[in-house]
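> predicted model and sequence follow; I will ask about them next.
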Amino acid sequence: MAEASAGRTDNPLKRLAGCGQAPWLDFISRDFIASGDLYKLVQEDGITGVTSNPAIFEKAIGQGEEYAPEIARLLQEDKLLRREQIYERLAIEDIRGACEVLKPVYEATSGRDGYVSFEVSPFLAHDSWETEQEAHRLWEAVDRPNLMIKLPATDVGVEETKTLTAQGINVNVTLLFSVATYARVLEAYLRGLEQRVARGKDIRQVAGVASFFISRIDSAVDGEIDRRLAEGDPDSAALKALRGKVAVACGVLAYAHLQEVLASPRWAALAAKGAQPQRLLWASTSTKDKAYSDTKYVEALIGPHTVDTLPPATLAAFRDHGTVRQSLPGDVEAARAVIAEAERLGLDLPKMSEKLLAEGCTAFEKAFETLLDAVEARRMEVLGISEPIAPKLISCKAAYPLWVEETASCCYFTPECEDDELIQRIWARDPKVWTGGKEGEWLGWLSAPRDGLEHIKQYEDFARDVKAGGYTDVLLLGMGGSSLGPEVLKEVFGHVPGWPELHVLDSTDPEQVAEMAAKVDLAKTLFIVSSKSGSTLEPNILFAYFWAAAEKALGKAPGAHFVAVTDPNSSMEKTAKEHGFGHIFFGNAQIGGRYSVLSPFGMVPAAAAGYNVRGLLENALLMADQCNPEDAWDALSLGKGLGCVGSGSSSNKVTFVGSGKLAAVGPWLEQLLAESTGKQGKALIPIIGEAPGAPDKYGEDRFFIDLRMAGETQDPKLKALLEVMDYSLAPDWVDEKYPGYEIQMDNLLQLGQVFYLFEFATAVAAAMMEINPFDQPDVEASKVETRKLLSTYEQTGKLPPEEPFAVDGDLAFYADPRNAEALKKAAGGRTDAVSLLKAQLERVKPGDYVGLLAYIARTPGHIAWAQEVRHMLRDGLHVATAAEFGPRFLHSTGQAYKGGPNTGVFLQVTSDKAKDLEIPGHPYTFGVVQAAQARGDFDVLAARDRRALRVHIRGPLEEGLKKLSQALQIALKEADHVRGS
């Protein structure tokens, strides 16, 4: 561009200064500054300023290769940089570079010129507090006096112009399309100066411009004129005469208003203190209509106290053949006549102005988003990270717009805020997103991926220590959130050669505890005791047992073989220090158990087993970045879908299907959904481990989540189910498929993304359901009842006596008086197993679910038994089924079963223990603890008025399970016969 002026003695650009106008360049890029081209424009063409906007940076950073090396360098220095941070560092360096080039102009004009504009994020156009905070942050980051912070002329932008001007920050207000808006902007500038004077501050170095977008006005007006002409408008002659005149008329009238203000006593008072006028800046001066001269708008608006910011093509055109004359103040009366004629012809200029402002903001948002996407693509390329996973809606064509875009209408729930505001408020840790209680104290999981990567060296050092220690096994002792996340990692990543094998124990069943003790080499096992508070019963008694076992195997105090993962200042920290644990890792006290997998509670066992902790956290961070207000579509869509079915709908049976290893994600997701949402009579009821069946075996109450690896074929039965089922409960918005989502992973490390995606979506769902997703009151209720029973045992040496209301051989039946009476009445007074089970099954209604709650060892054989029974019940009753093992489900689905809707019909299974285990230092055994937990669980179910029946197997367990299964099979047939008749 600079070369074109070489050899010219009469450069129109340089002559603009003689008319009181400053030519600025509407362009910026790294190479343009570094090559000296900007400096040449300043020296040879008299350019005295630079403007930038998201569209300009999108072209500079997003479409070229010049920034690629710098992005790579930044990420080498800090791999945790987000795309927004990378963009800002690039842009700030460019803005600083331009400011340095223009610094001599700034100094020569005593701060009257030489400015470079830098725009706040266009996503903040309607957020006053965020706009002010970002303006200050950018002002301080650039740290140059000749910077101008650019704000859009929204209501927020106008108000912040006053605020920032009063604070001594230079402001460029952009996207002006009407004289009325300009008058408000100028008033805001004046008031800002006056406030600054009132505070005793200097105003001599405070500058401002108001950017009037000229050619866009004519484009809008001419477009409307051309439309009316094409329709044969009777005012065609008058309309034709108005083409190309409105924009300049608006500019002339805006300038007239500036002249009036500068002639006022009010301005004289400010000028006496050294105030600079807020100059009118003519933007968008390139012509869009080829019928007009390419210098039309530049030549028509030249005058004192103005700036013309020229894109490169317009600058070159004006330099080549522009005509310089002082065209302002212009013919004001003629300009008024043009505006009056436009009004007479029904051209709604105020409405057009509003539309142009909205379209301008949207255009900048889109350009900014495109820019950030380009930076993100570079970031992922440098870091070797694949694209983020994206849930795909798997419902019919009619479901998509209603489900995702108009969720409120399909679930009769109206959120208090728009989607982007909801996400912003979650990130702002605003408890009013949910119930306004203590939710804000439990949002540490939002930053868990970044926090983990900031401490990655601690994980990696620990991993090296474990490998060097010669351990063959790592045994995690925990319960609920402390165990379910690590269990997923173990099942998905398996045993890494050269590293110890990870095992997870979260049971008080004596058979299961003994089996684990025999499975590992106690002398070569690293024990991880995982407990947030340190007061949870199960980890404490498991620690007591395995401490004694390890001490015996090693022949010495085994402290070096133990690791604690706990919250700071917990009783577990005290225990770990007293016993000389080899390591203590502290979790974030603001992260609840079910949200803790990406915190030390999940990453410590992962590191010990040799898993790629860094890769998991980097993937989680990628998803966290996707959950920002601008990009949270996927998490928001999934969360709104879940929230919709959880807000009182019977279609709340969230059925998880995971292919291969990914089936292991189910128990973790089960806890997250059930414990977060099962309150106030609402819940998402997770159904995991249920194999897909024939369509005619299902009720009309399902929401599916299908997780599989990319390239894997969808389960044929699930595919058939999703394709042919008629979801008639909501025929207006789902025609042929059950609603739900499918998610495909490209690699196993994207499990980190899955964790974060569902954590965020669950928080969104809870917001829609108007519940607190971070408490678990009914889990606590079960713990209280268990403690009461164990207290009695400590005092008396036995649990409180209980009597079955019916016995059939080795099967004894228990229930609270209400349930017992109802069952006996339904059974016609018969007390055999088939009659009682039939009576219980006949209580199941459409939309209910059956919960099989087995307080027995979770062995492969018993899992197979539970699966056989639950599928038999599903196929016979056409309802969702859950097969759970106690006590682990108490810290998971137990919350939803008690605090959610009363749609569960429960069959609890307990048994005598053939072999029990003593717990060192405790008066009770594992068998006693498990029995107390089962009874405490059952008591709370009864207190919540649930339909619950307990079957206790008195004889050999395997024979009792077989007899129970047979009785259920017969009862189901008879119940179906009764129902059919």
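Sure thing, it's come through. Numbers count the residues shown, from 1 in each chain.
> switch to C-alpha atoms for all contacts and neighbour counts from now on
OK.
> the residue lying closest to A68 once chain neighbours are set aside is in what secondary structure piece?
Leaving aside its sequence neighbours, A68 sits nearest to R378 (CA to CA, 6 or more residues apart in numbering; 7.2 Å). Using DSSP states H and E, R378 maps to helix 349-383.
> now do the contacts for the residue positioned nearest the centre of the chain.
In the chain, the centroid-proximal residue (CA atoms, centre = their mean) is C627; its distance is 3.2 Å. Listed by CA atoms under 8 Å, 6 or more residues apart in numbering, the contact set of C627 reads I423, W633, A635, F760.
> presented hereafter is structure B, for comparison with structure A:
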Amino acid sequence: MADRTTVEITDSVLAESARQLLDELVSDGVASKLTAQDATLWGPEAEAEASIRLAWTALHRSSRPLIGEVESLRTELRAEGLDRVVLAGMGGSSLAPEVIASTEKVALTVLDTTDPGQVADALAGDLERTVLVVSSKSGTTVETDSHRRIFAEAFADAGIDAASRMIVVTDPGSPLAELASAEGYRRVFLADPHVGGRYSALSAFGLVPAGLAGADVARLLDQAASVAGQLSTDSPDNPALRLAAALGAAHAGGAEKVVLADTGSGITGFGDWAEQLIAESTGKQGTGLLPVVVESPDAPGFADAGADATPVAVGPATGASAVAVTGSLGAQFLLWEYAVAVVGRLLRINPFDQPDVEAAKKAARALLDNPQALTSTEEPAAVIGPVEVYGPVDKARTGTLTDVLREFVSDVADGGYLAVQAYLDRLDDASATVLRSEFARRTGKQTTFGWGPRFLHSTGQYHKGGHPNGSFLQITGSNEEDVPVPGRPYTLGTLQLAQALGDGQVLAGTGRPVLRLHLTDRAAGLADVVRAVQELSP
């Protein structure tokens, strides 16, 4: 039976403005052309890239052989007592498997961080029962390579053959594939190189880690297959075309932000995956859709979304939603991939490149190559208890932390947004997430929250390439203990700071306002920051 997958445009004004776009998409045969992997859909400038990035439209069929391969390996591992799966991956290599595992309620430890405390906690797990999935499309991801080195040393120190615990997911011919072969790693899964990272949920990058953790990947592919026929049909009932038309029409009307709230979808953390897909695909050339993931349909930013934002329910429609998208996880993966690719056509951009992502990586590498630049950064504008303030904020010299934040948020552009970026431990410092709703409630501005450096592989593209109206609050913290990276001249703490400062430099260089708060005592400093935000006038 076909999966019950729907897109309902509940806002009558938006539905009317979307109708013309929907008719154009149907008459142009966009859905069938996309299914046929027609690389001309986004214009001549995008054609070369698109021609090697469209195999995701068939993954619900082409990924079928992975079902037996993953199950066979899982059975083999469990027979040896290896039932703890740790995933080292960033962006497209971690977001989908985390959503799959969370939704299916199977245990998967995800390392998409350079925070020493979070990595140390993962290392403190039972190594005797652990396998590490090292997942990187390029095979050169610095965070993932650092995790691989750290775990390899830990396995060796515990008297465990590290190669026997390493499972690799990468593209053919990547440096990681070559290393795995040379080192004799236990298993290498080579993904389809014609699938981009953010469109890889139904590829080896999504299925291998989740499947090894115990998720039913066959059911996931069945869910996607059940909706594939709808998505490839040139019809106004095609849910992907309906979603694309709604988002495109909203953007044309000034709603450049998409606020995502789960309304009972049965999916855990879907917004975190959709966030990368939307931001990296559309946020470039000064345009795009900014995804804003909120805590609930009652959260600030959704229930009170202004003219600059479209509230989208993942699940049944609510009173506040303008659009509602329903369907199982596998169906939603494929639906949103189709829809966002089509939005790229409507915005006249290439949805498959990420031209501004590399800038922050280069800045971080430059800092790592010159450690003195990290230790001789500018003096703080002020030290307010356990919080050091860095940035061009006049109040920092004489005022309270609340004064500093009040001055900073007062400069957020009309129709702009505030991005809170926490380079902290997303487990131990989870209370930082409250800052999103607190800022949104008190400023009336759309506010995003991202864990660094994970957001650099997600919304980082939009921050630098999308609409230039963001203001950025970085939060960094001192580390009680650091973790050396074997074979590299830096620690995780050094890498984490270099990533924050590097991205801050690039943002500031494009004229974006950046304020950094450094917590010399994480718990006390975070409490002070939350309290200061709560003292802002709503």
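Sure thing, it's come through. It should be emphasised that the depicted structure is a prediction, and the values quoted were computed from it without experimental measurement.
> that older thread, now which residue in structure 2 aligns to the residue nearest to the centre of structure 1?
Mapped onto structure 2 by TM-score structural alignment, C627 of structure 1 lines up with L231.
> max pairwise distance over the contacts of C627 of structure 1: which two?
Greatest spacing in the contacts of C627 of structure 1, by CA to CA: W633 and F760 (11.4 Å).
> more neighbours, the two?
Ranked by neighbour count (other CA atoms under 10 Å), W633 of structure 1 and F760 place F760 first, with 23 against 19.
> any idea how far that one is from E84 of structure 1?
F760 of structure 1 sits 20 Å away from E84 of structure 1, going by CA to CA, to the nearest Å.
> for the nearest residue to D420 of structure 1 once chain neighbours are set aside, what are its contacts?
Among residues not flanking D420 of structure 1 along the chain, P629 sits closest, at 5.1 Å (CA to CA, 6+ apart). Going by CA under 8 Å, 6+ apart, P629 of structure 1 touches D420, E421, I423, Q424.
> so which of those residues is the closest to G899 of structure 1?
Using CA to CA, those come closest to G899 of structure 1 at I423, 26.7 Å.
> thinking that closest one is in contact with N628, fair?
Yes - counting by CA atoms under 8 Å, I423 of structure 1 does reach N628; the two are 6.8 Å apart.
> which one of these two is surrounded by more residues?
Counted by other CA under 10 Å, I423 of structure 1 and N628 do not tie: I423 has more neighbours, with 24 against 16.
> which SSE is the equivalent of P311 of structure 2 over in structure 1 in?
Matched by TM-score structural alignment, P311 of structure 2 corresponds to F704 in structure 1. Assigned by DSSP H and E, F704 of structure 1 falls within strand 702-709.
> over to V208 of structure 2?
Using DSSP H and E, V208 of structure 2 falls in helix 204-213.
> mean shift of the next helix or strand after that helix relative to structure 1?
Using DSSP H and E, the helix or strand that directly follows helix 204-213 of structure 2 along the chain is helix 217-231. In the superposition against structure 1, helix 217-231 of structure 2 averages 1.7 Å from its aligned positions (mean CA distance after the TM-score superposition for structure 1).
> buried residues in the helix or strand just after helix 217-231 of structure 2, which are they?
Sequence-wise, the next helix or strand downstream of helix 217-231 of structure 2 (DSSP H and E) is helix 239-252. Using 16 or more other CA atoms under 10 Å as the test for burial, helix 239-252 of structure 2 gives 239-251.
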